[in-house]
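>>> heads up, no residue letters with this:
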């Protein structure tokens, strides 16, 4: 059987190609892919050939947030049935390294993450019509939601993991800087965890409108009304927790200025080296921690999506068929209009 797939050869060099698909082996399933979301890392690979030290050094199939229908089961597979809609967990920890043995598989020393160019050979991703994958990576999405919604399990898991890094959010006041898909999902996760005030900032009105739809209680366009955020610096800061999702130095400085003494800043966005006002960090006795991808939250994310306790539909802005992938990636690069741009694979 033959499948269409997308293969990236370097900056702005994305090609639609064909390849043979083998039948599933023991413990594997064959999926007819239905929807896949373009993530920020996919976009960096396409626009810049990589991000930071991670570069595309050989052809790679991108895509690590996707869903499809079970088409065939390998021997020994249980818990799944032909026709089930599933989301695919892209993380594949080794299970044997030091951190896996310490129940810290998120920091696995030999992590295989689908669609990643971090290591050689690159880990191939999910932007293809047909995919054979270990059954343990497939989580059932139920029957109430669309494949596009199911494909949002991975980015929502990122938001849930960030929220878990903050501890108990019940009754807390929260700032989220950056209203891209991850920022909007962090806002949704914070509200789900009980935060009473979730204020989201961004430079684009369209992104802020989606954040409101995802549960933000207030939004601030810091390009047009920066003074609205500055007001939260009064009395040494107003927020209990800040989730910094933009990876912009000014946003992190605002986080330090607006969080209350002994408050917490969870850094979700990634970038290169930046400078920080350490005097303020020390003087306010702030805690600054990172949040990388997700750990055990994938199944929870899909469960929350499956019964729409968290409705991800507001962040899905565009759909393109796989044969219009270049247009999809170009659209994803336009933050004034796009949020989560998805590819579709069904005929």
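Yep, it's here. No experiment lies behind these values; they were computed from the predicted model shown. Numbers count the residues shown, from 1 in each chain.
>>> going forward, measure contacts between C-alpha atoms and count neighbours the same way
Noted.
>>> Residue 71: which element?
Per DSSP states H and E, residue 71 falls inside strand 66-73.
>>> so where do the helices sit in the stretch 101-250 of the chain?
147-150, 153-165, 181-192, 205-213, 226-230, 249-258 (DSSP state H, counting those that start in this stretch).
>>> Point out the other helices and strands that the second one packs with.
What that stands for is helix 153-165. Judged by 3 or more CA pairs under 8 Å, 6 or more residues apart in numbering; DSSP states H and E, the packing partners of helix 153-165 are helix 181-192, helix 297-306.
>>> Select, out of those, the one closest to residue 281.
Among the helices and strands packed on helix 153-165, helix 181-192 comes nearest to residue 281, with 22.9 Å by CA to CA.
>>> Please compare the first structure with the one that follows:
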């Protein structure tokens, strides 16, 4: 099978990889579409994501959907029938540790997440013609659901988990920092949860225009209007909830001053390695909660359902589709924020 394999920063090759035999409880999926994620872009451009560095060739990709083509029964998992269209949950937790038993599988210390360099050997990803996953990682979708829409279940699940970590959002004045894919999906998820208003920030006007289309109350270009966000925060007495989706040190450092007393900041973006200086006295004096949000668990099934029944519309973020053979061009477009591309997909099978 052919796969998009990264050998180092800016060294992405389309090359042959061998299929492996199925173990009991596993299925083989013919991948039809895959979305390029921010972590894929970080691996591609930097050779790392946060503290996770590429140490061997890595097949990228974890936002994928396709068709089940083979099943190995057994091991206690109910497998979808051959021919079923599925969205693939890239998380493969151990199911036995304390975190898994407590319903926090996303914190599993033995997690095997598709397309990740967190472990050695790396967990190979799914930008390949076929991929083998555990049966419980396959979530059936309607037979007429476009593959690239089904592939959006993973980033939407990230956003849903981030909003869940924010606590009570109903009626809240929400700030979303970053109008990339996760930021825009956080906007959609916050509105779905009943947010009273959502302000979105970015450095480029193109993504902010999409944020307005998706229901943002305010869209602020913080590069061109340096004081605009502070003015909005001051006029409203501060934001109740902030979702930091840029992974920018400057963004999280500035955020506590924008919050009302008792507010909550959720960090979704992966920050650069090392320590980040924060105004901790401000967090303390205003009793502002700062919490992390890492991946997702049960939100994946919720995301599939929300996409299938149209409760959350992600069509504004779908930007372009490239064949697998043109993966480098796809990554170049997805990396160029100035061109306004949000979610770029690979058409694989």
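On my side now, so go ahead. No experiment lies behind these values; they were computed from the predicted model shown.
>>> circling back: which of the helices and strands packed on helix 153-165 of structure 1 sits most buried?
helix 181-192 (a mean of 28; mean count of other CA atoms under 10 Å).
>>> After superposing, tell me the mean distance of that helix to structure 2.
Compared with structure 2 after fitting, helix 181-192 of structure 1 deviates on average by 0.4 Å (mean CA distance after the TM-score superposition for structure 1).
>>> Which strands and helices lie in contact with that helix?
helix 153-165, strand 173-177, strand 197-202, helix 205-213.
>>> contact partners of it?
With contact meaning CA atoms under 8 Å, 6 or more residues apart in numbering, helix 181-192 of structure 1 is reached by 155-156, 158-160, 162-163, 169, 174, 176-177, 198, 200, 210-211, 214-216, 243, 245-246, 310, 312, 315, 339-340.
>>> Repeat that for stretch 274-282 of structure 1.
Against stretch 274-282 of structure 1 from outside (CA under 8 Å, 6+ apart): 249, 253, 256, 257, 287.
>>> Filter the residues you listed down to the buried ones, ChimeraX style.
A single ChimeraX command suffices to select whichever of the contacts of stretch 274-282 of structure 1 are buried according to 16 or more other CA atoms under 10 Å:
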select :249,253,256,257
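>>> returning to that earlier point: what range in structure 2 matches the strand holding residue 71 of structure 1?
The alignment of strand 66-73 of structure 1 onto structure 2 (TM-score structural alignment) covers residues 64-71.
>>> Report how many residues lie close to the alignment partner in structure 2 of residue 9 of structure 1.
Correspondence of residue 9 of structure 1 to structure 2, assessed by TM-score structural alignment: residue 7. Residue 7 of structure 2 has 18 neighbours, counted by other CA atoms under 10 Å.
>>> doesn't residue 57 make contact with residue 7 of structure 2?
Yes: between residue 7 of structure 2 and residue 57 there is a contact at 4.6 Å, judged by CA atoms under 8 Å.
>>> Using CSV, lay out the helices and strands packed on helix 153-165 of structure 1 together with distance to residue 151 of structure 1.
Listed next are these as CSV, based on distance: least, CA to CA, whole Å:
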stretch, distance to residue 151 of structure 1
helix 181-192, 13
helix 297-306, 9
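>>> Select, out of these, the one closest to residue 330 of structure 1.
From those, taking CA to CA, the stretch that ends up closest is helix 181-192, at 16.5 Å.
>>> Specify the angle between the closest one and helix 205-213 in degrees.
With axes from the mean of the first three to the mean of the last three CA atoms, to 10 degrees defining the directions, helix 181-192 of structure 1 sits at 20 degrees from helix 205-213.
>>> gap between the spatially most central residue of structure 1 and residue 342 of structure 1?
Residue closest to the average C-alpha location in structure 1 (CA atoms, centre = their mean): residue 155, at 2.7 Å. Relative to residue 342 of structure 1, residue 155 of structure 1 is positioned 13 Å away (CA to CA, to the nearest Å).
>>> same deal with residue 139 of structure 1?
From residue 139 of structure 1 to residue 342 of structure 1 the distance is 19 Å (CA to CA).
>>> burial of residue 248 of structure 1, as a residue count?
Residues near residue 248 of structure 1, counting by other CA under 10 Å: 16.
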